[in-house]
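Student: A structural model of the following input is requested.
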Amino acid sequence: MTYPHRHPTADHVEKKGIPVHEHTSTGHRTPPASHRRITVTPPEQQPPAVSVWATAQTSPATQRKDRYSPDSTAHPAKMLPAVAAHAIAHYTQPGDLVLDPMCGIGTTLVEALHLGRRAIGVEYEPHWVTVTQTNLDLAHHTNATTIAGRVVHGDARQLSTLLPADLHGQVALVVTSPPYGPSTHGQVSTGTAGVHKHHHRYGNTLDRGNLANIGHHRLLAGFTRILTHTAVFLRPGGHVAVTLRPWREHAELIDLPSHILTCGRQAGLIPTERCVALLARIAENDLVARGSFFQRDFIRKQRNNGLPLHLIAHEDVLIFTKPTTSKATAEKGTPQLQFRDSVHAPLAAA
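Tutor: Now for the predicted structure:
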């Protein structure tokens, strides 16, 4: 059994500013580093070096209140702000650059700005690019920060053509999450016709350019390509945090985390930690699940049919590191950390 430890950030590298084009949150050119106002996270607020992240002590709605626009609610698979914030505070320092190549509503970018980090993201769907820009503007308004934040419209599989070359080797942390099967959250409305689920699908389901709309194997190939591109922008020793979870297909569990581990190795990254980000609140003697109406309904029906399923109460967080030497790159196929067996099975909450 190996316990993960706090990783020091890589040696200081020159922090180049993010070029300002369309979709910038400031509307003007980024001021010199000496003039930027950085919100430093006090030491007592730094997250502890643990493998189980207590990221659901407050509800998702509470975490997003006054920090995200109402339009953000419609996204079918939003990352918990506390998950992004924990990773950013743990693996970066104020002023570092954080990247999310599939940023959705911009959760990673917004939390990075609130923690005094620079942020850049890419999003495939134009509507969510607009929502992300609104959320970045809101972060600047509420936090009075002048730190640069930017969202770019495009396909993350073409990342090297979307972001400027002067950002190569400058990113301290990548935080992202691939689409995972049909297990999106969605919204619920009720009426005389009964319960209706909406906003539970990724964009146009006929758009084959969207990773969420292609088969499992093509999804893995596309995500490997994205990780390969992000490695170019990572600085030596930089980290990639991928949040994801297994899903059920015809009652069979699809072990997406294990597949993504392989994707990371194929992209030249070294797996260094496997953590869990709780989706349930830690109570005195138990976990209090925060499952959606449809998740609970699905579990209830499966139990009535004799299948003893439980609500999944956590997301896996896979941490990869960019090698600092060419020798380490050559050895990337060898795991650098023995993952704990207890983390491979989903935590459950009744």
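Student: When you work out contacts or count neighbours from here on, use the C-alpha atoms and nothing else.
Tutor: OK.
Student: and Leu337, how far is that from Arg274?
Tutor: 9 Å (C-alpha to C-alpha, to the nearest Å).
Student: brain fart, Leu167
Tutor: As judged by C-alpha to C-alpha, Leu167 and Arg274 stand 27 Å apart.
Student: Here is the second sequence; please produce its structure so I can put it next to the first one:
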Amino acid sequence: MQAAGCVPGTEADAERIPPAVAAHAIATYTHPGDLVLDPDCGTGTVLTEALRAGRHALGLTTNNRWWTVARANLTAAKSAGAWRDGSVLDARPKVLATARAVGLTGRVGLVLTALRTTSNNPNSPDHDPVESAAQLATTLRCCEPLLRAGGHVVVIAQPHRRSDGSLVDLTTQLIAAGTAAGLTPVHRCVALTAELRGDRLITRASLVERRAARATVSPALLAAHHEVLVFQLAHDAELAAANAIDTSPVADDGSGFRVTQPSCPEEQRQEATHAC
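Tutor: Predicted structure coming up:
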């Protein structure tokens, strides 16, 4: 299914961030005129939603196919009236730690990216989401110096199952990746990807996800959400915690997110588990 407002070919990126999820994260964690960075942007859904929201956008990818589609998406957004600066580079995230990125230091309001697997085909033998989470630490380490004061890093991950149908614990891996990059986890959210029709929950799983579910040894339910981990610079998180008045869970406001703001990572994992 083609993503709304995106050019044909965007849907081929099975691990892209859904436009509605990207739009909500951008509206929640940035202000108009901020710079949004996706260091592994795929077909560019984050970049286009940033432009449409009046933010500047910068993306990186080394996949020639995705680079072409992402460029087309940026062009389409600008043709539709999104006038902010937006670009996508054919480069690896490590370029952000070189002299070429010096001008970005302290300017990025939001790093918004998806956990991408080590293979372009999630069903291939080298598909290892845990290894990908470990590699993400390197990417986040390159992004950390670019964050402005009060900026956020948001990582979105699709649920993954082992061959026996059990879910892989990606949350722990992602928190470890962020912490290794000098970031502090401040929220764990759930981005719903299913639609409620009457008393039925209709999943919007991709063909790849449906095939993976059928390939498990035991019957497995299709995932109806994406995991969302939100980080800040350590000193920003400390200031926010000192100024916090209410740390109770926030009720679902219909936006697709359910957010908890626990006082420590261990409580964060426990409360978010109940929220799921």
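Student: picking up where we left off before, so Leu167 and Arg274 of structure 1 - more neighbours on which side?
Tutor: Arg274 (23 against 19; other C-alpha atoms under 10 Å).
Student: Setting aside sequence neighbours, what's the nearest residue to the aligned residue in structure 2 for the more buried one?
Tutor: Under the alignment (TM-score structural alignment), Arg274 of structure 1 pairs with Arg188 of structure 2. Sequence neighbours aside, Leu229 is the residue nearest to Arg188 of structure 2 in space, at 4.8 Å (criterion: C-alpha to C-alpha, 6 or more residues apart in numbering).
Student: same deal with Ala223 of structure 2?
Tutor: Leaving aside its chain neighbours, Ala223 of structure 2 sits nearest to Pro159 (6.7 Å; criterion: C-alpha to C-alpha, 6+ apart).
Student: which ones are touching the match of Arg274 of structure 1?
Tutor: By C-alpha atoms under 8 Å, 6 or more residues apart in numbering, the residues touching Arg188 of structure 2 are 227-230, 259-261, 268-269, 272.
Student: all strands for the stretch 251-350 of structure 1, in order.
Tutor: 252-254, 270-278, 281-282, 287-288, 311-312, 314-321, 348-349 (DSSP state E, counting those that start in this stretch).
Student: Give the other helices and strands that the fifth one contacts.
Tutor: In other words, strand 311-312 of structure 1. When contacts are defined as 3 or more C-alpha pairs under 8 Å, 6 or more residues apart in numbering; DSSP states H and E, strand 311-312 of structure 1 packs onto helix 293-304, strand 348-349.
Student: quick one, which of those is packed in tightest?
Tutor: Per residue and on average, the most neighbours among these fall to strand 348-349, with a mean of 16 (mean count of other C-alpha atoms under 10 Å).
Student: Which elements pack onto that strand?
Tutor: strand 311-312.
Student: how about the residue nearest to the spatial centre of structure 2, secondary structure?
Tutor: The residue lying closest to the centre of structure 2 (C-alpha atoms, centre = their mean) is Ile156, at 3.0 Å. Put simply, Ile156 of structure 2 is strand when judged by DSSP: H, G, I helix; E, B strand; the rest coil.
Student: Just give me the match in structure 1 for it.
Tutor: Using TM-score structural alignment, Ile156 of structure 2 lines up with Thr243 in structure 1.
Student: mind listing what the equivalent of the residue nearest to Arg188 of structure 2 over in structure 1 touches?
Tutor: By TM-score structural alignment, Leu229 of structure 2 lines up with Leu318 in structure 1. Applying C-alpha under 8 Å, 6+ apart to Leu318 of structure 1 gives the contacts 240-243, 257, 261, 271, 273-275.
Student: nearest to Gly215 of structure 1, of the residues you listed?
Tutor: Set against Gly215 of structure 1, the nearest of the contacts of Leu318 of structure 1 by C-alpha to C-alpha is Pro257 (16.3 Å).
Student: can you give me the helices for structure 2?
Tutor: 19-29, 45-52, 64-79, 129-143, 170-180, 207-214, 234-243, 265-275 (DSSP state H).
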